[in-house]
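*Asks:* Have a look at this fold, sequence not included:
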């Protein structure tokens, strides 16, 4: 799931896992993906469904609803459940952040 997620989002814009590394950040906009752990489902004393949960951080300078639609359409097309907090301005870095919380069964 993680590899497919990063590959799919990379088709939209530069995407990495965790961080770009010191001095290696791409020009805005870009995405950073984090694995936030499993949210598995158990039933009848058995491991019934494996679900991965992830945080996708979208960083940008200017609001572009078209790009947001591309990201959200990718989630929808791959049947990924998602939610979003909205935009936050990061004054020290002079950029915006939009965080998507996603879940996907495996």
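*Replies:* It's in. Bear in mind that the values here come from a model prediction, so they are computed numbers and not experimental data. Numbering: from 1, shown residues only.
*Asks:* use CA for all of it now, contacts and neighbours both
*Replies:* Noted.
*Asks:* what helix or strand is the residue most central in space within the chain on?
*Replies:* For the chain, the residue lying nearest the average C-alpha position, counting by Cα atoms, centre = their mean, turns out to be residue 56 (2.0 Å). Element membership for residue 56, per DSSP states H and E: strand 51-60.
*Asks:* who does that strand touch, helix- and strand-wise?
*Replies:* Packed against strand 51-60 by the contact rule (3 or more Cα pairs under 8 Å, 6 or more residues apart in numbering; DSSP states H and E) you find strand 30-38, strand 95-105.
*Asks:* tell me the angle of that strand relative to strand 30-38?
*Replies:* Orientation check (axes from the mean of the first three to the mean of the last three Cα atoms, to 10 degrees): strand 51-60 against strand 30-38 gives 160 degrees.
*Asks:* after strand 51-60 comes which helix or strand?
*Replies:* Moving toward the C-terminus from strand 51-60, the next helix or strand (DSSP H and E) is helix 65-77.
*Asks:* want to compare, so here's the second one:
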């Protein structure tokens, strides 16, 4: 399976883990590790899967860009949950969280 970074990069948006080191104008994606799911069997780890929180920041609503993100995740076999558009007044931008 491809890395989460390469999956998100395939959207054509700027992508960074945690934060960008330089100022970035939206739209862009930030992602963070969100723990790990494990299945234990026979006194060991049988299967493990990393979880991520993906943050899509934007100034103007663009459903086609959201579609590119969702298609990239779906094509990679990743299930996700999506939040509503959340306005961040202090930054005058919106964010949508995808939990995968």
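*Replies:* Yep, it's here. Quantities reported herein were computed from a predicted structural model and do not represent experimental measurements.
*Asks:* sorry, back to before: which residues does the residue nearest to the centre of structure 1 contact?
*Replies:* Remark: with contacts taken as Cα atoms under 8 Å, 6 or more residues apart in numbering, residue 56 of structure 1 is in contact with 31-34, 99-102.
*Asks:* 6 Å - rerun?
*Replies:* Shown in contact with residue 56 of structure 1 (Cα atoms under 6 Å, 6 or more residues apart in numbering): 32-33, 99-100.
*Asks:* coming back round to it: output the helices and strands packed on strand 51-60 of structure 1 in a markdown table, with distance to residue 51 of structure 1 appended to each entry.
*Replies:* As requested, these are exported to a markdown table (distance: least, Cα to Cα, whole Å):
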| stretch | distance to residue 51 of structure 1 |
| --- | --- |
| strand 30-38 | 6 |
| strand 95-105 | 4 |
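*Asks:* Let me have these in JSON lines, extended by distance to residue 50 of structure 1 and mean neighbour count.
*Replies:* Conversion of those to JSON lines gives the following (distance: least, Cα to Cα, whole Å; neighbours: other Cα atoms under 10 Å):
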{"stretch": "strand 30-38", "distance to residue 50 of structure 1": "7", "mean neighbour count": "17"}
{"stretch": "strand 95-105", "distance to residue 50 of structure 1": "6", "mean neighbour count": "18"}
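*Asks:* sorry, back to before: just give me the match in structure 2 for the residue nearest to the centre of structure 1.
*Replies:* Superposed on structure 2 with TM-score structural alignment, residue 56 of structure 1 falls opposite residue 54.
*Asks:* tell me the contacts of the nearest residue to that match once chain neighbours are set aside?
*Replies:* By the measure of Cα to Cα, 6 or more residues apart in numbering, the closest residue to residue 54 of structure 2 outside its immediate chain neighbours is residue 31, 4.3 Å from it. Contacts were defined as Cα under 6 Å, 6+ apart; by that measure residue 31 of structure 2 touches 17-18, 53-55.
*Asks:* now do 7 Å
*Replies:* Listed by Cα atoms under 7 Å, 6 or more residues apart in numbering, the contact partners of residue 31 of structure 2 are 16-18, 52-55.
*Asks:* Mind giving me the PyMOL select for those residues, buried ones only?
*Replies:* Buried members of these, defined by 16 or more other Cα atoms under 10 Å, are picked up in PyMOL with:
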select buried, resi 16+52+53+54+55
